[in-house]
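Student: got a predicted model here, sequence first, then my questions.
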Amino acid sequence: MDVKTHKKDTAALGDTHAEAQSSEERAKARGYLTAPFWAVLLAVAAAAGAALLIGRWASHSRPANVETRSWKAMGTIVSISLCETDGDRQEALFEQVVQRVGHIEEILSAHMPTSELGRLNRLPPGQKMRLSRELWNAVNIGKNWNGKTHGAFDITAAPLIDLWKTAGKVQKVPTAAEIQKTLDRMGVDKLALDDSDWTVMKTAAVSIDLGGLGKGFVADDIAGLLKERGTTSALIAMSGDIRALGRHPDGRPWRVGIQDPRRPDELGPVVTVVEVSDMAVSTSGNYRRFVEIDGRHYSHIVDPRSGRTAENVPSVSVIGPDALTTDILGTALSVMGVDDGLKLVESMAGVEALFIMLDDSGLLILTRSSGFARYEASTAGMRDNPGVTGG
């Protein structure tokens, strides 16, 4: 697995030259490369359908032993920042995390023919398959969220995702008949799960895609692993999903900037900045990843109810207790839209959301859930960005 290491600016961190050189030499000895921390997170954001930016709003007094590793996995860039006083322990933790992510990818990936999910997707209807704890939990959670979101989140939407990818390649919007035929091949009710022996049986030929929850699932798993090892401060970034473990090493909450969706290729300005500790932030949107047909952009997020692409919300950011919840809700709320999405969020304890829309003149319209504002660091980002309106 190709893994890169990213160490924060040694001058800002207060490292001595010898300490910095020693750390870099250790990283290179393991085949890692060095690069600025902010560049990693910008790359993470670019791989998402939206952007969560970290580091620009960080304190200038950073501990000298904060290091970041990044590598490609789960179809994106995984980035982990750790603060440990023992360099050898820090290296060991990084290696354990890389191995753990690789293990889960071999279970949940829909793009690896040899993955456990790949084998499940090839399972004929009527036959049972015993699943690993990880896959059984992911499928079970995904199935349950289908009901919670009134069908807006559907792990059996794999054929619909493929339909729109093909549409982009052939430059032709799917017909109503093609969409209906695809919808007929979907449905979580076609999955029979048995928690007594961790088995699943398909009652019809359905195909599962866990892309709407996989990154959040992995981020939480990493956080759990690090917590078990005694780590109290870490930041995990996977595509548009951020999981904060504890607080920033300088004692404050972790700060996450939510990017202006009109400027997807820039580092800023941000729409707002949120502060979280032991929580997660996920952003989903249609302004970075899309299918283009005859010059028109169609969101990469599909609506499993209608079979169309989800065009309601350019960007939605969710704050919640864990990355699995925020990852799933980011997708679901993009499909549901502001009105129905807000109703869902307001019915859930510990979850807040920010919907970002565009009016006809190109101004941003911000709609917050009732408790979102208490996580915002300030409105500085909005003051620097005059094209923002709403409350």
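Tutor: Cool, the structure landed. Numbering: from 1, shown residues only.
Student: going by C-alpha atoms from here, please, whenever you check contacts or count neighbours.
Tutor: Will do.
Student: quickly find the element holding residue 142.
Tutor: helix 133-148 (DSSP states H and E).
Student: for residue 227, that is, sorry about that
Tutor: Residue 227 is part of helix 214-228 when elements are defined by DSSP H and E.
Student: what about residue 296, neighbour count?
Tutor: Residue 296: 9 surrounding residues under other Cα atoms under 10 Å.
Student: the structure to be compared is supplied as follows:
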Amino acid sequence: MQVPIQHIYKPSREGSGLLYAWFLSMHTRVDIILYSKKTEGELLLVVNRIYDALCRLEKMANFYDPTSKLAYVNRTAFVSPVVLSEELYSMIDLCLEYNEKTLGCFDITVHSENYNQTTIQSVHLSAEDHSIYFSRPGVAVNLSGFLKGYALETIKSILNECVIENALINMGNSSVLALGNHPVGTGWKVNDILLHDECLTTSGNDSSERRHIVSPRDGKLVEGARQISVVTTNGAIGEILSTALFAADGEQRKALMGIYAHCRVYIYPPC
């Protein structure tokens, strides 16, 4: 049986120590580096909190897990309104908000039956009782283009609560949180990009054969081996933007890069 969490700890002469831990979650490998004056045991407790938080998010919002709360919503919200937890409600509400803020390029309903650009208008939230209702059959909400970025923000909250000032969290090289500094330098360098209290989120295809992002324009998989990375201070927003920028056409991408000019955007290979 595989041990869920594995780790290595290295103390330093200055009284601080570096803990490197890794485990599998959200269909990817999660690598964690914590640099702190806390003991090995204390840092392991932090890692365990992170692990438990990711398991909770996956159980709540994994589109592909038939036992998740989100899967239940997708099966039943057309029949009658489904009351959501405050957290899941706020996640879906934010994604609906950013559908408009990304010119429709980020759409959590692209995996619906008979999808078109108006499908998202069939998702109705009630702020009064935190419920969700679909006004037509076949609608499905998929948070996959958002969940890892949201997870980074959840992890950041845990690290702040535990007073961990220097940390690097890497979820499959596509969703990265960097806090504070590397033990021997300023910030953290990831793929030649220097991060300091920032998140790096990447969306795209690493080959012409491996495609997974659906275009809201036509409901088809986006073609081409290209990746887009975004550096932001908020991982959830960064995940949304990288997904939207990848799904956008040239004109939409130019417009979005103007709207979000405060974010750093990297396109590979360059246009």
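Tutor: Right, received. Where do you want to start? Computed from a predicted model, the values in this text were never measured in an experiment.
Student: TM-score for the pair, please.
Tutor: Remark: TM-score between the superposed chains equals 0.88 [TM-score structural alignment, normalised by the length of structure 2]; 267 aligned residues with a Cα RMSD of 2.5 Å.
Student: for the helix holding residue 142 of structure 1, give me the average deviation versus structure 2.
Tutor: Compared with structure 2 after fitting, helix 133-148 of structure 1 deviates on average by 1.4 Å (mean Cα distance after the TM-score superposition for structure 1).
Student: could you find the counterpart of residue 206 of structure 2 in structure 1?
Tutor: Counting by TM-score structural alignment, residue 206 of structure 2 corresponds to residue 287 in structure 1.
Student: how about the helices in structure 1?
Tutor: For structure 1, helices defined by DSSP state H occupy the ranges 10-13, 17-29, 37-47, 87-108, 116-121, 133-148, 158-170, 176-183, 214-228, 323-346, 380-383.
Student: export those helices to TSV and tack on distance to residue 293 of structure 1?
Tutor: Formatted as TSV, the helices of structure 1 follow (distance: least, Cα to Cα, whole Å):
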stretch	distance to residue 293 of structure 1
helix 10-13	46
helix 17-29	44
helix 37-47	21
helix 87-108	30
helix 116-121	29
helix 133-148	29
helix 158-170	6
helix 176-183	16
helix 214-228	28
helix 323-346	20
helix 380-383	33
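Student: how about those, which one is nearest residue 77 of structure 1?
Tutor: With Cα to Cα as the criterion, residue 77 of structure 1 lies closest to helix 37-47 of these, at 5.5 Å.
Student: how about the closest one: buried residues?
Tutor: 37-38, 40-47 (16 or more other Cα atoms under 10 Å).
Student: residue range for stretch 100-108 of structure 2 in structure 1?
Tutor: Using TM-score structural alignment, stretch 100-108 of structure 2 lines up with residues 147-155 of structure 1.
Student: got the end-to-end distance for that stretch?
Tutor: In stretch 147-155 of structure 1, first residue to last residue: 12 Å (Cα to Cα, to the nearest Å).
Student: tell me which residues of that stretch are tucked away?
Tutor: By 16+ other Cα under 10 Å, the buried positions in stretch 147-155 of structure 1 come out as 149, 151-155.
Student: with stretch 81-101 of structure 2 instead?
Tutor: In terms of neighbour count (16+ other Cα under 10 Å), stretch 81-101 of structure 2 has its buried residues at 81-84, 88-89, 91-93, 95-96, 98-99, 101.
Student: now distance to residue 134 of structure 2 too, for those residues, in JSON lines please.
Tutor: Converted to JSON lines, the buried residues of stretch 81-101 of structure 2 look like this (distance: Cα to Cα, whole Å):
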{"residue": "81", "distance to residue 134 of structure 2": "8"}
{"residue": "82", "distance to residue 134 of structure 2": "10"}
{"residue": "83", "distance to residue 134 of structure 2": "13"}
{"residue": "84", "distance to residue 134 of structure 2": "14"}
{"residue": "88", "distance to residue 134 of structure 2": "16"}
{"residue": "89", "distance to residue 134 of structure 2": "14"}
{"residue": "91", "distance to residue 134 of structure 2": "16"}
{"residue": "92", "distance to residue 134 of structure 2": "13"}
{"residue": "93", "distance to residue 134 of structure 2": "14"}
{"residue": "95", "distance to residue 134 of structure 2": "15"}
{"residue": "96", "distance to residue 134 of structure 2": "13"}
{"residue": "98", "distance to residue 134 of structure 2": "19"}
{"residue": "99", "distance to residue 134 of structure 2": "17"}
{"residue": "101", "distance to residue 134 of structure 2": "22"}
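Student: cool, thanks, signing off.
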